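> just coords:
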């Protein structure tokens, strides 16, 4: 009877150790298999702040994730040198691997020169088209803001 109880206790301890190991393995996800595209289309400072915070959280938790932010329509101010309230945050995020893309159609329709956009940002011909291409390629889509 004592050997049965000892075996049962040992089995319980081993089960607990295995479950703890499994949980810690899940918590160590660095994001290397995650591809995320954000779409920012409005000039609301609260939405831009929320986006910036979400990007910070993602890059801290998943440093190896691929992240792209496509900015178009009224959201273009987020990437403008003279209008963005998030220049230093955007530059820090770029250093962590986040890509920011400004829509050339938006620039053309709003008569904004590419030189007015932060140097760390890139360009795409059509913002909504870029979002579609990313989704078709398997990227997760997140609408920036609330």
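Ah, there it is. Computed from a predicted structure; not experimentally measured. Residues are numbered from 1 along each chain as shown.
> could you use CA atoms for every contact and neighbour count after this?
Fine.
> mind listing what's buried in stretch 66-75?
66-73, 75 (16 or more other Cα atoms under 10 Å).
> swap in stretch 84-97?
Buried-residue list, stretch 84-97, by 16+ other Cα under 10 Å: 84-87, 90-91, 93-94, 96.
> now the residues you listed as CSV including distance to residue 32?
Shown next, in CSV, are the buried residues of stretch 84-97 (distance: Cα to Cα, whole Å):
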residue, distance to residue 32
84, 30
85, 30
86, 26
87, 26
90, 21
91, 21
93, 17
94, 17
96, 13
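> tell me which of the residues you listed is nearest to residue 116?
Using Cα to Cα, residue 84 comes nearest to residue 116 of the buried residues of stretch 84-97, at 10.6 Å.
> A further structure is provided below for comparison with the first:
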């Protein structure tokens, strides 16, 4: 009897597993336009810990895309938390100053990890003059995450 019950449960589970995705796929894709931004406010912290130009450009572009999303207009608090090799994005000689400054002008907080600066012997004079500083990038992300911020690591 126990075996019959087990087999029946497996059959029902398999049947539901095959049916539910099929039902989801019958929705008209031309009607779906993404999630609705039903909250009054959204908070996200972007983590940048890479010196790879494609990663830096991609992260900055992702932030720009979030700012330009019509669903999120006027509803965003964004922070870019840079640590480790990501410091390359904030160096005066990096070529990213214009992109980074535009993000700040749109309200993005630009946070540089002081631990990284100390470990790599980097002075504030080597970095953009308009940055904010946090004791540790990881600490900032931990605190933000516990405050309900979405942590994005492109």
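Yes, it's here. Quick caveat: nothing in here was measured; it's all calculated off a predicted structure.
> what are the boundaries of the strands in structure 2?
For structure 2, the strands defined by DSSP state E occupy 42-48, 76-82, 109-113, 132-134, 150-152.
> would you list those strands in CSV and tack on distance to residue 19 of structure 2?
Shown next, in CSV, are the strands of structure 2 (distance: least, Cα to Cα, whole Å):
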stretch, distance to residue 19 of structure 2
strand 42-48, 35
strand 76-82, 38
strand 109-113, 46
strand 132-134, 50
strand 150-152, 33
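> nearest to residue 10 of structure 2, out of the ones you listed?
Here strand 150-152 is closest among those (Cα to Cα), at 37.2 Å.
> on that earlier part again, how about the strands of structure 2, which one is nearest residue 31 of structure 2?
Nearest to residue 31 of structure 2, of all these, is strand 42-48, at 24.7 Å by Cα to Cα.
> contacts for the closest one?
With Cα atoms under 8 Å, 6 or more residues apart in numbering as the test, strand 42-48 of structure 2 has contacts from 56, 59, 63, 72, 75-83, 86, 141, 144, 148-154.
> what about it, how far off from structure 1?
When structure 1 is overlaid, strand 42-48 of structure 2 sits 0.5 Å from its aligned residues on average, using mean Cα distance after the TM-score superposition for structure 1.
> can you tell me what part of structure 1 that strand aligns to?
Aligned using TM-score structural alignment, strand 42-48 of structure 2 spans residues 34-40 in structure 1.
> what comes up buried for that stretch?
So, applying 16+ other Cα under 10 Å, buried residues of stretch 34-40 of structure 1: 35-40.
> go on, stretch 136-145 of structure 2?
Here stretch 136-145 of structure 2 shows 136-138, 140-141, 144 as buried, counting by 16+ other Cα under 10 Å.
> re earlier: of the buried residues of stretch 84-97 of structure 1, just say which sits nearest to residue 29 of structure 1.
residue 96 (16.7 Å).
> for the closest one, give me its contacts.
Here residue 96 of structure 1 is in contact with 59, 63 (Cα under 8 Å, 6+ apart).
> what's it aligned with over in structure 2?
Under TM-score structural alignment, residue 96 of structure 1 pairs with residue 106 in structure 2.
> for residue 78 of structure 2, see how far away its match is.
Going from residue 106 of structure 2 to residue 78 of structure 2 by Cα to Cα, to the nearest Å gives 10 Å.
> what does residue 103 of structure 2 give?
9 Å.
> for residue 45 of structure 2, see how far away whichever residue in structure 2 pairs up with residue 137 of structure 1 is.
Alignment note (TM-score structural alignment): residue 137 of structure 1 maps to residue 147 of structure 2. Remark: distance between residue 147 of structure 2 and residue 45 of structure 2 (Cα to Cα) = 11 Å.
> check residue 127 of structure 2 too.
Distance from residue 127 of structure 2 to residue 45 of structure 2, by Cα to Cα: 20 Å.
> longest helix of structure 2?
What stands out as the longest helix in structure 2, according to DSSP state H, is helix 2-25.
> equivalent analysis for structure 1, please.
Assigned via DSSP H, structure 1 shows its longest helix as helix 2-27.
> that helix: how far from the chain's middle?
37 Å (Cα atoms, centre = their mean, to the nearest Å).
> packing partners for that helix?
Judged by 3 or more Cα pairs under 8 Å, 6 or more residues apart in numbering; DSSP states H and E, helix 2-27 of structure 1 has no packing partners among the helices and strands.
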